[in-house]
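Undergrad: My questions are about this predicted structure, shown below with the sequence.
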Amino acid sequence: MCGLNLIVDFRGNLNIDNVRQMNVATQHRGPDGSYVEHLNLASAQVFMGHNHLKIIDLSSASNQPFFSEDGRYVLIFNGEIYNYLQLKAALPTSYHWKTNTDTEVLLYWLITRGANGIAALEGMFAFALLDIQQQQILLGRDSFLIKPLYFYQDERCLVVSSEIRGVVASGVAPNRLNEGQVGHYLRFKYAQPPQTFCQNIYHLPLLANFDVNTQKLQEIPTNTTPTYSTSSIDTQTPDSQSIEELLITSIAQQLQADVPVGIFLSGGVDSTLLLSIAQELGIQNLPSFSLVNTVNNQNFGTKDFHFARLAAQQYQSVHHEYTIDATDLKDLAHWVACLDQPIADGAALLTYLLAKKARKQVKVILSGAGADELFAGYNRHWAFAQYLKKRPLLNALKPYAQWLGQGLSDGKAYPWRNKIRLTQKFFEQIDIHPAQTFVNFTQLQTIPLRKHLHLTPPQIQHTTTEKWLRWCLCYDKTHYLANDVLAMTDAMSMQQGLEVRVPYLSQALTKAIQHYPALELLKKGKKTLLKEWLNKRGGQLYTQRAKEGFGMPFGKWLQEGKLPWITNSLKKPHPVIYEWVDYPKFEKMLATHQHKKRDYTSEIWAVVVLDYWLKAKF
């Protein structure tokens, strides 16, 4: 895991200091070494930079930029190729290997197979491969978009980096706010790719080629994008056991490293299953890391820590805990400044805090990210399935249910609070059209906006419940998983120089699960398959508990007056906030929340993060 930086200078006005500045800005991604190369081509000069986090082969021979033996090709690479030993065995025996790294294997795999070889890569990655002779640069990312890559281009140069701050640090790309993304963020909690919050800086596609001579960046079509097919179920539908074996293989591959490996353990199904399989594979005393809430915060926070402790004891991990408190938010300005782009997910701060603690013990962490999207684990997946079964009746009941819901407060901490809140949100968000209903399930609904956000209604039509469910899982993987979960996981972990691996997101596992009936995934509730596999390993305690998000009691702390620096900040927000948010109505919303009449935790958090981020960046 590392950070890569690249400049292609068409006019010869830049020098190696420009890429060095990029390396400095992204140093946290690779604290084990920082390296640069300057190459003069016929039509441009190229600067390549790399920050190295050493995970496999800790020798200096593995440093990047990495040249082919004949000097024709140069690779900079961020990530891990988990099946690199199998790929290495499939390459010609004439290669003279000088390292034991996946970097060298990836270099020669791309030289031998080209862009067509990308589909065989099992891993998480972003890379830039320069062919000096042909003056072509192949740029690629993994199909889940686990590893980020951004670019800026004008008439002077092309700049590519693992982070937006790397692009800006080149001294070429201006740091100007793309205000068009503010509205999307206030509705969906993140920016809308390929655009970013910075003008003219974009996400790179999965695969692209840059021709140095013509100065043209061209996307290469690829069929490796993980989709939950809406076509008819394959006649060779995989069974539960074969899919389980693919998960076991993925975990075994991702446990391999030349440095200490640990696990983020929540006590939920996803992470507990990973831990139980790791123990089954013979991994003893795996370090595990969890966050702890106080008991009186559990209705606004999470009880995960209780189950994490039990899982650690049952599956024999060496457990470490970090107790979160309102005072952790005193460092909010620093934490938000670490984000390339604002993401309105409270789990981002918690990931930052947990990664900071874990990095003192390990260099690699396993995470359960991606399990919910693949195996139908969110409340909205179950809710959408119920809606599809009874949508005419539910739409008819909507006005009455909303009227009854007005008399029920979700602003206080009491045992049935979460169920009442979910029921209220369900009836507020259902629509006549199924696609719009599911999109509503994924949005923040109640932030009062001064500008109308023009959202194109989803033009999706399916005729069966099965196809609708398959579509909604694909929607979540394409949008929420890539732009929220994986983006914030990468940003927060790499800020600490910690590599996070996600065993549920393997190519082989995804290809199998996309041919498994979505209705079967929800047959016995959310994550039917994962619960079945964990039950086999004695995990009934974790499969029978209610699902909770990776949350903190931010809403309760606001009500208790424990965050005065945040509420004071909201009285003088960044000017852009005023342009989008109707501030008198938002102040009323904040007061309603503080008086425990309604719970607006998510909406308030979204505005707070955006306000702090804008003040830090612009």
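TA: Ah, there it is. Quick caveat: nothing in here was measured; it's all calculated off a predicted structure.
Undergrad: use CA for all of it now, contacts and neighbours both
TA: Noted.
Undergrad: Point to the residue nearest the middle of the chain.
TA: Of all residues in the chain, the one closest to the mean position by Cα atoms, centre = their mean is residue 486, 0.8 Å from it.
Undergrad: these two touch, right, it and residue 146?
TA: Yes - with contact defined as Cα atoms under 8 Å, residue 486 counts as touching residue 146 (5.6 Å).
Undergrad: List the contacts of residue 476.
TA: With contact taken as Cα atoms under 8 Å, 6 or more residues apart in numbering, residue 476 is in contact with residue 373.
Undergrad: State the helix or strand in which it lies.
TA: helix 465-476 (DSSP states H and E).
Undergrad: For that helix, what is the distance to the chain centroid?
TA: 20 Å (Cα atoms, centre = their mean, to the nearest Å).
Undergrad: do stretch 277-296 as well
TA: Remark: stretch 277-296 is offset 21 Å from the chain centroid, using Cα atoms, centre = their mean.
Undergrad: Show residues contacting it.
TA: With Cα under 8 Å, 6+ apart, stretch 277-296 has contacts from 248, 251-252, 261-266, 301-305, 308, 312, 315-325, 350, 354, 358, 362, 552.
Undergrad: If any of those are buried, give me the ChimeraX selection for them.
TA: The buried residues among the contacts of stretch 277-296 can be selected in ChimeraX (16 or more other Cα atoms under 10 Å) with this line:
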select :248,251,252,261,262,263,264,265,266,301,302,303,304,305,308,312,315,316,317,319,320,321,322,324,325,350,354,358,362,552
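Undergrad: So which of the contacts of stretch 277-296 sit within strands?
TA: If you go by DSSP state E, the contacts of stretch 277-296 have 261, 262, 263, 264, 318, 319, 320, 321, 322, 323 in strands.
Undergrad: Look up how far residue 366 lies from the second one.
TA: Plainly put, residue 262 is 6 Å away from residue 366 if you go by Cα to Cα, to the nearest Å.
Undergrad: list the contacts for residue 140?
TA: 125, 126, 127, 128, 205, 206, 207, 208.
Undergrad: Could you find which two of the residues you listed are furthest from each other?
TA: By the measure Cα to Cα, 125 and 208 form the most distant pair in the contacts of residue 140, at 14.1 Å.
Undergrad: Looking at the two, which one has more neighbours?
TA: Set residue 125 next to residue 208 and count neighbours by other Cα atoms under 10 Å: residue 125 wins out with 23 against 20.
Undergrad: In addition, the following structure is provided for comparison:
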Amino acid sequence: MCGIVGIVNRNRTVIDPAILTRMGDTLKHRGPDDEGDFIDGCVGLHHKRLAIIDLVSGHQPMSSGHLTLVFNGEIYNYIELREALKQKGHQFQTNSDTEVILKMYAEYGTDAIKQLNGMFAFLLYDREQNRLIAARDHFGIKPLYYYASNEYFLFASEIKALLQHPAVPAEADYEAMQEYVTFQYIIGDSTLFKGIHKLLPAHYQVIDLELMRVRTVRYWESCFVVDVHHTEEYFIYTLRTLLEDAIQLQLRSDVPVGTYLSGGIDSSIVTMLASKFYSKRLKTFTGAFFEGPEFDESSYAREVAAACDAEMFLIYPTDIEFIETLPRLIYHMDEPVAGPGLFPQYMVSRLAAREVTVVLGGQGGDEIFAGYTRYVVAYLEQVLKGAIFETNEEGEHIVSMSSILPNLPILQQYVPMLKHFWEHGTFEEMDRRYFSLVERIDGRSSLLSQDFLATYDREKIFRHFQQIFNHPDTLSYFNKMVNFDMVASLPALLQVEDRVSMAVSLESRVPLLDYRIVDLVTSMPPRMKFKGAETKHILKKTMKDLLPEKIMTRKDKMGFPVPLHLWAKNRAGDFLRDILLSSSCRNRGIFDERQIQRSIENDEPFSRRLWGILNLELWHQQFIDQPANAQNL
């Protein structure tokens, strides 16, 4: 796991090594073990290394003939690829997966990217073809940002590195900000910084260094064309085989490995399988809060740790740690995304980094296997709609009134959300209803100012949402929801996963996002995956012999809730007021001061309204108001 930087001077001037070094130095937390530069005229590459595979000879930038590479991530099938390349006559000087990428490209060109099973972002300079390749893994587990102007092509693992280049301004993109306040993430390749973009997951760019032109290619997309030929038994057997293989591949490491363990289905499966295949006693890492049982899943985590004889490490983050840590976390994040789970995830990562260098987690399971309760809410309304109007928009009934009833108790703690969801728009089109389920803005009780809301274009954002939601291959409501979450919201969660681990020089792996698993699951008939609106039905059925009964029968899904509304009534309340009622925040004109004060005093449990604007204001203060000082945090 590493940090990478790339510069192409389009004016063909020679790279300034001081600028390259300055950009790379902002990424030292990503790679404290080694560093290196490569400069060839108008092309410059920089690498910061966290050594995981081949600790001795894996130095980067790595060159092979006319090829030079800087690479962030891991290629899990590198051993198999290396053996196949040897059969073709390739010779290797190291045992690293980095060299495998170089040889794969030498053999297959850009088609090599399709054969990589891993998490990766890399820059590959081909001196003979006079081009630079920038590539990112299937789901965007590893980040890669870029800035393009008439003078430069710039790349980096984190935005803060790009901001160290004198040509890159730190300017807020207020159009992108409208999407952030809607979803608490930004759809597509935009960021909150004007002119700075993400290379999208499953894409690569080819920069022609002769013509200084860019070509962007999508090399993979999950397919929701339903496989009607195979039985449920086939899918269960194949899924189990792929899950076990993915875990074994991702346990490959020359440093100690552990797992995140929340006590939920996903992390429990990863932990149980990892303990089965890991050669040593597994270490697991769990977080909880003292504020009450609704903030503490540790009893479930203990059940799993005991079942696989793992060594369990537990941490209880506090409000004081929240106050001290959040500004630094905003710096590491580059831009705010997702919910308050950022804070406890960081605290658990910091705990894990004291014991291991690699950790496996269950991220992605909710998106791939439909684990969100909002899917149940959506189908509860859908079956009511069908029963009342005697219609079925999907062509076949995936969920019926009788089949959904046993799975409704999971909604008990979501009654406030149900009330809000059914206040307006009931029985509208599927895209309108799911948009209402995922949006975080509420114009009637918003913390945003009237001036901001006057410029807010909800319909424009909805049209962007529709482009993803109404994918032509997703014929069922279920697949439309899953596809949107995979394409739009999952990258935000993976950004959190990457940043909280890299902030403490820890490599986080997510085996449920092996693209082979996703290809299999997206091809399954929806009624098989979501039988009776049971979340993660097919996953539970596949792993029923592995997990403790207490985990299998859980109906109190938590998702790492943070007691922010309780902390706001005590010491954290002063912290919130200092930030959100400050003169700089008031002068910004984005937020409603009276609503903020009211929300600090009376925010609801698990609400994300305060969280969203708190992160946005801290981001402004660190990166826009005084960007030169952000790196000193």
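TA: Good, I have the coordinates. Please read these numbers as outputs of a predicted model, since none were measured by experiment.
Undergrad: Once they're superposed, tell me the TM-score.
TA: Once superposed, the chains reach a TM-score of 0.89 (TM-score structural alignment, normalised by the length of the first structure), with 582 aligned residues with a Cα RMSD of 2.4 Å.
Undergrad: circling back: what subset of the contacts of residue 140 of the first structure is buried?
TA: Looks like the contacts of residue 140 of the first structure have 125, 126, 127, 128, 205, 206, 207, 208 buried, using 16+ other Cα under 10 Å.
Undergrad: Now check the second structure for the residue matching the fourth one.
TA: Matched across to the second structure, residue 128 of the first structure falls on residue 123, judged by TM-score structural alignment.
Undergrad: Excluding chain neighbours, what is closest to the aligned partner of residue 320 of the first structure in the second structure?
TA: Using TM-score structural alignment, the equivalent of residue 320 of the first structure in the second structure is residue 313. With sequence-adjacent residues excluded and distances taken as Cα to Cα, 6 or more residues apart in numbering, residue 313 of the second structure is closest to residue 285, at 4.9 Å.
Undergrad: what lines up against the one you found once you look at the first structure?
TA: So residue 285 of the second structure corresponds to residue 289, using TM-score structural alignment.
Undergrad: what about that match, which SS state?
TA: The three-state label given to residue 289 of the first structure by DSSP: H, G, I helix; E, B strand; the rest coil is strand.
Undergrad: Quick check: it vs residue 366 of the first structure, distance?
TA: The gap separating residue 289 of the first structure from residue 366 of the first structure is 10 Å, by Cα to Cα.
Undergrad: what residues do these two have in common as contacts?
TA: 262, 263, 264.
Undergrad: could these go into a markdown table alongside distance to residue 383 of the first structure?
TA: Listed next are these as a markdown table, based on distance: Cα to Cα, whole Å:
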| residue | distance to residue 383 of the first structure |
| --- | --- |
| 262 | 34 |
| 263 | 30 |
| 264 | 28 |
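Undergrad: what separates stretch 363-381 of the second structure from the chain centre, distance-wise?
TA: 17 Å.
Undergrad: which bit of the first structure covers it?
TA: Using TM-score structural alignment, stretch 363-381 of the second structure pairs with 369-387 in the first structure.
Undergrad: Would you work out how far apart the start and end of that stretch are?
TA: With Cα to Cα, one end of stretch 369-387 of the first structure sits 26 Å from the other.
Undergrad: in which helix or strand would I find residue 39 of the first structure?
TA: Using DSSP H and E, residue 39 of the first structure falls within strand 34-40.
Undergrad: How about residues contacting that strand?
TA: Against strand 34-40 of the first structure from outside (Cα under 8 Å, 6+ apart): 16, 19-20, 23, 27, 45-52, 63-65.
Undergrad: Could you do stretch 572-592 of the first structure as well?
TA: Identification of contacts with stretch 572-592 of the first structure by Cα under 8 Å, 6+ apart yields 179, 182-183, 447-451, 598, 600, 604, 607, 610-611, 614-615.
Undergrad: Just the buried residues of it, please?
TA: For stretch 572-592 of the first structure, the neighbour count (16+ other Cα under 10 Å) marks 573, 574, 577, 580, 581, 583, 586, 589, 590, 591, 592 as buried.
Undergrad: do stretch 189-207 of the second structure as well
TA: Per 16+ other Cα under 10 Å, stretch 189-207 of the second structure contains these buried residues: 190-207.
Undergrad: taking those one by one, which sit in helices?
TA: The helices, defined by DSSP state H, take in nothing from these.
Undergrad: just checking, what packs against the top helix by length along the second structure?
TA: Longest helix in the second structure, counting residues (DSSP H): helix 232-250. Counting contacts by 3 or more Cα pairs under 8 Å, 6 or more residues apart in numbering; DSSP states H and E, helix 232-250 of the second structure packs against helix 265-277, helix 515-522, helix 537-542.
Undergrad: thinking again about what came up before, ok, now which ones touch the match of residue 320 of the first structure?
TA: Residue 313 of the second structure touches 283, 284, 285, 286, 351, counting by Cα under 8 Å, 6+ apart.
Undergrad: Against residue 587 of the first structure, how distant is the aligned residue in the first structure for residue 259 of the second structure?
TA: Taking TM-score structural alignment, the alignment pairs residue 259 of the second structure with residue 263 from the first structure. Distance, residue 263 of the first structure to residue 587 of the first structure, using Cα to Cα: 40 Å.
Undergrad: Could you do residue 562 of the first structure as well?
TA: In terms of Cα to Cα, residue 562 of the first structure sits 18 Å off from residue 587 of the first structure.
Undergrad: For PyMOL, write the select line for the buried members of the contacts of stretch 572-592 of the first structure.
TA: Restricted to buried positions by 16+ other Cα under 10 Å, the PyMOL selection for these reads:
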select buried, resi 182+183+447+448+449+598+600+604+607+610+611+614+615
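Undergrad: of all the contacts of stretch 572-592 of the first structure, which comes closest to residue 233 of the first structure?
TA: Distance to residue 233 of the first structure across the contacts of stretch 572-592 of the first structure (Cα to Cα) is lowest for residue 183, with 37.9 Å.
Undergrad: Which helix or strand contains the closest one?
TA: helix 180-188.
Undergrad: Now do that helix: everything it contacts.
TA: Residues outside helix 180-188 of the first structure that contact it (Cα under 8 Å, 6+ apart) are 190-192, 195-197, 343-344, 442-445, 447, 451, 453, 580, 606-607.
Undergrad: what's the answer for stretch 479-498 of the first structure, then?
TA: So stretch 479-498 of the first structure is contacted by 28-31, 53, 144-148, 189-193, 338-340, 343, 345, 348-349, 351-352, 355-356, 359, 362-365, 369-370, 373, 499-500 (Cα under 8 Å, 6+ apart).
Undergrad: Thanks a lot, see you next time.
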